[in-house]
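**Q** Next input, structure requested:
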Amino acid sequence: MRHGNFDSNTEGTANWRIISHLWPYLAESKSRVLLALACLILAKGALLTIPFLLKHLVDMMDGQTMAQTGATLVLGLVLAYGAARFSNVFFGELRDTIFGRVTERAMHRIGLKVFRHVHALDLDFHLNRRTGGLARDIERGTTGISFLMRFFVFNIAPTIFEIAMVVGILLWGYGPSFAVITLASIIAYGVFSLRATEWRTRFVREMNEADSASNTRAIDSLMNFETVKYFTNENFEADRYDVELTRWELARRKNRLSLFGLNGGQALIIAVAQTSMIGLAAFQVRAGEITAGDFILINQFMLQLFMPLGFLGFVFREIKGSLANIENLFDLLAEKPLITEQPDAKPLQVKRGGILFSKVNFSYREDRSILHEVDLAIEPGQKVAVVGTSGAGKSTLVKLLFRFYDPAGGRVLIDGQDISGVSLSSLREAIGVVPQDTVLFNDSIFENIRYGNPDSSDAEVMEAIELAHLGEFIRQLPQGHATVVGERGLKLSGGEKQRVSIARTILKRPPIMVFDEATSSLDSKSEQAILAALSEISRDHTSLVIAHRLSTIVDADKIAVLNLGRIVEQGTHLELLEKDGVYAGLWAAQQQQRQQ
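**A** All right, here's what the predicted structure looks like:
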């Protein structure tokens, strides 16, 4: 990945180092883990007594032995058998219930950690992300963590313990033959399962990649529903989605066929082992070397052993699948943002709100420079506008001020403080931005505006609504300010969304305000009304205005003209017209367009 990774494995094997990152979450709930392990030991102990109880019951069924055995002893053995069966199930369920809290807490903690981490990553990461695939990776990763923690602790270790106990009992009670068959079959089963599962992990990974890609394609198409309709590209989108679904189908088929091979091989090993054990036991009963009860005990141990062993194969496959699933999640956590705070970063102290761009150079790519030696001073309380042709670097100044990026050279200062040395939260709290492209949450208009200051009162939100000239529009809606705006605000027009954005920034009331083409989506009447409101709320605030319509910034204290990444002119509206330079040419062109 881009800024760092979690030692991702590209050769088809799962990354077992991931497990070490889960231990801290187990350690946080040490008492619960220990209690769950105690329940596990009790459940396994009850399970191991069942074959012995069955052996004694079967041996007592011999006519002569039955006549000599008291009814009380028979009843006691039967009740003990029932108690052992119940204890095995009861303590197993109790174990899962107790440990469930541990896995749920871990999923909560890791999910929140990933969410915070993704929000902490820089703008460049989010411009290149695939939203649908990212969401799927997080969902599969957290689910995989739950499975991994639960089954690694309560299935692999206990099954190994049970295997050791059964081999020991058979060796001690019935000689080496049964023990050797059991041990050989387990080794063969384990080696085959390990190698086959490692082999098929690549198919699990292919299937996950295809699943993420198809989900990304579907979400991307649905989020751009209007664009699809504008160009009547429904069939084109369906064809592209069909390509991704075909890839997903083929990946699922490979995964299913590889699973068939794995299950078939495991079943063959178990069948050969059980047949050998039962055959050997049957011949020994016939020869009088062991009793019918011993035959039942050996058979029961084999059933009890190979059931969890067969399940262990499933668990191992699922654990490998879970490791493949959560690899992307931990790769995501390993991403390092380009924009970070210095260890000794202090809060920004805004006393007057002066801004200085000092010899700033910047480029998004090495082969294309955007800003060249930009010097721009914005005095406290001033309204300074930056104008120029598209691609001149106007919006880049906003991104540098908000520290979405750091300049390649030069500095950006607020009240004499280099913004690269202050905390990001304090910097961004001090700046209010009305962006050119407003994106709203799928919530009510009222709550979208309150987002500017979640702690604000209803009265403060209503005041911001009136200042942004939204009141009349809201009163015309059947549900008023409770109207839901739809995903990304699609139920509102561009101008309505822009006014919601302006109201949101008004509510924040920061000392520094930035307007990036803030009135670009408004009609002339609304534009003039909002310009008056912005002028009012910007009073005594430092304002940076990125403008395309020059008529909106004629009252600016200073206008800076950017051309090909350089500031070529600075001055008031009248001063720049008198210079008859780049600004005067832009003004004349726009005036001519308005007259047409």
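**Q** make it CA atoms for all contacts and neighbour counts henceforth
**A** OK.
**Q** Count residues in the vicinity of residue 378, would you?
**A** 20 (other Cα atoms under 10 Å).
**Q** and it, how far is that from residue 385?
**A** Counting by Cα to Cα, to the nearest Å, the separation of residue 378 from residue 385 is 10 Å.
**Q** Overlap of the contact sets of these two?
**A** The contact sets of residue 378 and residue 385 overlap at residue 544 (Cα atoms under 8 Å, 6 or more residues apart in numbering).
**Q** mind listing the strands for the chain?
**A** Ranges of strands in the chain, per DSSP state E, are 355-362, 371-378, 383-388, 409-414, 417-418, 431-434, 512-516, 542-546, 558-563, 566-571.
**Q** let's see this one next to it:
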Amino acid sequence: MLFKRFERLIDVFRQAPDEMPPRSVVRFYVYYLRQVWPVFSALLLVGLIVALFEVALFSFLGRIVDLAQATPSGEVFQRHGAELLWMAIVALILRPLFNSLHDLLVHQTINPSLTNLIRWQNHRYVLKQSLGFFQNDFAGRIAQRIMQTGNSLRDSAVQAVDALWHVLIYAVSSLVLFAEADWRLMLPLAAWIAGYLFAIIYFVPKVKQRSVESSDARSKLMGRIVDGYTNITTLKLFAHTRQEENYAREAIDEQTHKTRMTARVITAMDATITTMGGLLIVTTCGLALWLWNQGLISVGAIALATGLVIRIINMSGWIMWVVTGIFDNIGQVQDGMQTISVPRQVVDHPDAQPLKVNRGEVRFERVSFHYGKGSGVIEGLDLVVRPGEKIGLVGPSGAGKSTLVNLLLRLYDLEGGRILIDGQDIARVTQESLRARIGMVTQDTSLLHRSIRDNLLYGRPGASDAELLEAVRKARASEFVPLLSDASGRRGFDAHVGERGVKLSGGQRQRIAIARVLLKDAPILILDEATSALDSEVEAAIQESLETLMRGKTVIAIAHRLSTIARMDRLVVLDKGKIVESGTHGELLEYGGLYARLWQHQTGGFVGVE
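**A** Now for the predicted structure:
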């Protein structure tokens, strides 16, 4: 019950603004820590009390030695019973109690919950980045930075709180206790504190810089390894195991070098602190013995000074490692910020409203887009797709067909012109509502590494089993879905399909994708090489289902196999980002332009149609 109380102090999934995290390190920390400020305030208070109790134990040691010397044997408890009882209460009850409270706050509240709160909010933000964001980086590196940032921010924050009080309380209390005995006992400690601060100022920034470099190299290594695993089929098909080894080897070599450079600084720092610690022990103990020999301090003061100095030396190593760890973690947070704190390229307009599709008209007006290259791809394109009309986009590779579809889905923002659906500018409606009203079957169908059921429910969450079965039947997938199984013994709709659906054939993946779009039943439909992975027999078998799927919808279809879109209401021929021809299959053949040449090329020796 006690554990649960502390575990519930931080809500991992608390409501938070869906905004870019700050790009300054300090503000980045504040952004997340202020969300859990009551817990960190409690940790600061408890940390102060714990540190005070630690110093008090050494004060008790010196006091006990003095009491033993000054009080006749047999009378210690009679004369000083109350004082000794207080010491016992501190050592047996209060110190363990507050240490346990500290551990509960750290291990039950902060470690699991704050870490995952940061990961959750970062994942939510990154998930809504544009398509270009993910195309420009390794998926593994993005994931690595999401995971490490939460861990590193939490560790550095907790370590800073613990180190703060131990440094302040031990330094100030030790100087006060030494001064009470004899002011000269303060001198070695004061000199050591000055040297220790100088060592921190000198070494820690070097460790921080090396840690940032090492963290970046580690993320790069992770990205390369994951990239190889993700594309393992390509690796094996081209027999490039050795080349892939060398690709990873370069990253491992770089990461090893960066880690060694960090280790050099740490070793030098450790040697310096150890030497300074030896000097502090010798000078303080020697001075204490000399002062006692002169009758200026008591034996208890020698015990106090010796015990505190040894404790400070041991703690100084810990503090230096903690400070190093703090800056190492700050370096990793900075590394993570390079990926996380990046403005989204495609964002909803502040006044964006949900898209309402009543008719399904799609209008492209003076649309220009060139991936930021300045020119090319699509220039000043005008196109109107009437409600319920089915058009085919035709053209050579690089003509802009897929780009036009990506712009309609607003995966990229236009660089000129606008796109309207039923008179609504897609730049002024929410992205979620836009894509919810458009169904799409792509050429390269990628399934989630989840069950068949989960993949289908992406089309319509909450669909019944009967609806799933009907969609699978219409997509001609009912013949293989019941026979599927995975390594965990799950079968049929519960079988997992592997990363990107690799455990299914291309045709099976395509039919699951078609079933998913059948479930979605969106008023606007995009088919991007929808039957490219199907053999002729299967393609013919599901053609009727595709026609059922297209009925009553506005359809934009892309196909290199022109025979698959010849029956569309209208064909639009693109070349170098511009519409060069438009008409029915028969009209375009009669015109004898680019479409006719493409048709002749395919039917003249590659397709073999009658």
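**Q** TM-score for the pair, please.
**A** The TM-score (TM-score structural alignment, normalised by the length of the first structure) is 0.92; 582 aligned residues with a Cα RMSD of 2.2 Å.
**Q** Save the strands of the first structure as CSV, and put in distance to residue 347 of the first structure too.
**A** Listed next are the strands of the first structure as CSV, based on distance: least, Cα to Cα, whole Å:
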stretch, distance to residue 347 of the first structure
strand 355-362, 16
strand 371-378, 21
strand 383-388, 25
strand 409-414, 12
strand 417-418, 10
strand 431-434, 13
strand 512-516, 15
strand 542-546, 19
strand 558-563, 29
strand 566-571, 31
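**Q** Of the ones you listed, which is nearest residue 29 of the first structure?
**A** Of all the strands of the first structure, strand 431-434 sits nearest to residue 29 of the first structure, with 42.0 Å by Cα to Cα.
**Q** what's the average per-residue distance for the closest one once overlaid on the second structure?
**A** Compared with the second structure after fitting, strand 431-434 of the first structure has a mean deviation of 1.0 Å; criterion: mean Cα distance after the TM-score superposition for the first structure.
**Q** List of residues touching that strand?
**A** With Cα under 8 Å, 6+ apart, strand 431-434 of the first structure has contacts from 402, 498, 501-502, 505, 508-516, 518.
**Q** quick check: that strand aligns to which part of the second structure?
**A** Across the second structure, the stretch matching strand 431-434 of the first structure (TM-score structural alignment) is residues 438-441.
**Q** The longest helix seen in the second structure corresponds to what range in the first structure?
**A** Assignment by DSSP state H gives helix 241-293 as the longest helix of the second structure. Under TM-score structural alignment, the counterpart of helix 241-293 of the second structure in the first structure spans residues 234-286.
**Q** And stretch 518-536 of the second structure, by the same measure?
**A** Stretch 518-536 of the second structure maps onto residues 506-524 of the first structure, going by TM-score structural alignment.
**Q** Just the buried residues of the matching stretch, please?
**A** By neighbour count on 16 or more other Cα atoms under 10 Å, the buried set for stretch 506-524 of the first structure is 506-522.
**Q** Return the mean post-superposition distance for the longest helix of the second structure against the first structure.
**A** So helix 241-293 of the second structure averages 1.4 Å relative to the first structure (mean Cα distance after the TM-score superposition for the first structure).
**Q** repeat for stretch 43-54 of the second structure
**A** So stretch 43-54 of the second structure averages 2.8 Å relative to the first structure (mean Cα distance after the TM-score superposition for the first structure).
**Q** coming back round to it: tell me which residues are up against the match of stretch 518-536 of the second structure.
**A** So stretch 506-524 of the first structure is contacted by 350, 353, 395, 398, 429-436, 449-450, 452-453, 456, 460-461, 464, 467-468, 494-495, 498, 502, 527, 530, 537-538, 541-549 (Cα under 8 Å, 6+ apart).
**Q** repeat that for 7 Å
**A** 353, 395, 429-436, 452-453, 461, 464, 494-495, 498, 527, 541-548 (Cα atoms under 7 Å, 6 or more residues apart in numbering).
**Q** swap in stretch 506-514 of the second structure?
**A** By Cα under 7 Å, 6+ apart, stretch 506-514 of the second structure touches 441, 445, 475-477, 501, 533-534.
**Q** quick one: which of the residues you listed is most hemmed in?
**A** Busiest of the contacts of stretch 506-514 of the second structure [other Cα under 10 Å] is residue 475, holding 27 neighbours.
**Q** So that one is in contact with residue 541, correct?
**A** No - look at residue 475 of the second structure against residue 541 with Cα atoms under 7 Å: they stay out of range, at 8.9 Å.
**Q** Against residue 510 of the second structure, how distant is the counterpart of residue 390 of the first structure in the second structure?
**A** Aligning on TM-score structural alignment places residue 390 of the first structure opposite residue 397 in the second structure. If you measure residue 397 of the second structure against residue 510 of the second structure using Cα to Cα, the figure is 22 Å.
**Q** same thing with residue 258 of the second structure?
**A** On the measure of Cα to Cα, residue 258 of the second structure and residue 510 of the second structure end up 45 Å apart.
**Q** These two: which has the busier surroundings?
**A** Taking other Cα under 10 Å, residue 258 of the second structure and residue 510 do not tie; residue 510 has more neighbours (26 against 20).
**Q** quick one, what contacts residue 334 of the first structure?
**A** By Cα under 7 Å, 6+ apart, the contact list for residue 334 of the first structure reads 4-6.
**Q** Put the buried members of those into a ChimeraX selection.
**A** Buried residues among those (16+ other Cα under 10 Å), as a ChimeraX selection:
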select :5,6
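**Q** Run the contacts of residue 334 of the first structure past the second structure and keep the common ones.
**A** Retained in the second structure: 4-6, out of the contacts of residue 334 of the first structure (criterion both residues aligned by TM-score structural alignment, their matches' Cα atoms under 7 Å).
**Q** from those, which single one is nearest residue 125 of the first structure?
**A** Of all those, residue 125 of the first structure sits closest to residue 4, with 11.9 Å by Cα to Cα.
**Q** you'd agree that closest one is up against residue 335?
**A** Yes - contact criterion Cα under 7 Å: residue 4 of the first structure and residue 335 qualify, at 5.0 Å.
**Q** counterpart of residue 466 of the second structure in the first structure?
**A** Structural alignment (TM-score structural alignment) places residue 466 of the second structure against residue 459 in the first structure.
**Q** what's the neighbour count on its match?
**A** Neighbours around residue 459 of the first structure, by other Cα under 10 Å: 9.
**Q** What separation do you get for it and residue 500 of the first structure?
**A** Residue 459 of the first structure is 16 Å from residue 500 of the first structure, by Cα to Cα.
**Q** ok, the residue sitting nearest the centre point of the second structure to residue 124 of the second structure distance?
**A** Central residue of the second structure (Cα atoms, centre = their mean): residue 146, 2.1 Å from the mean position. Note on residue 146 of the second structure: its distance to residue 124 of the second structure, by Cα to Cα, is 10 Å.
**Q** Good, we can wrap up now.
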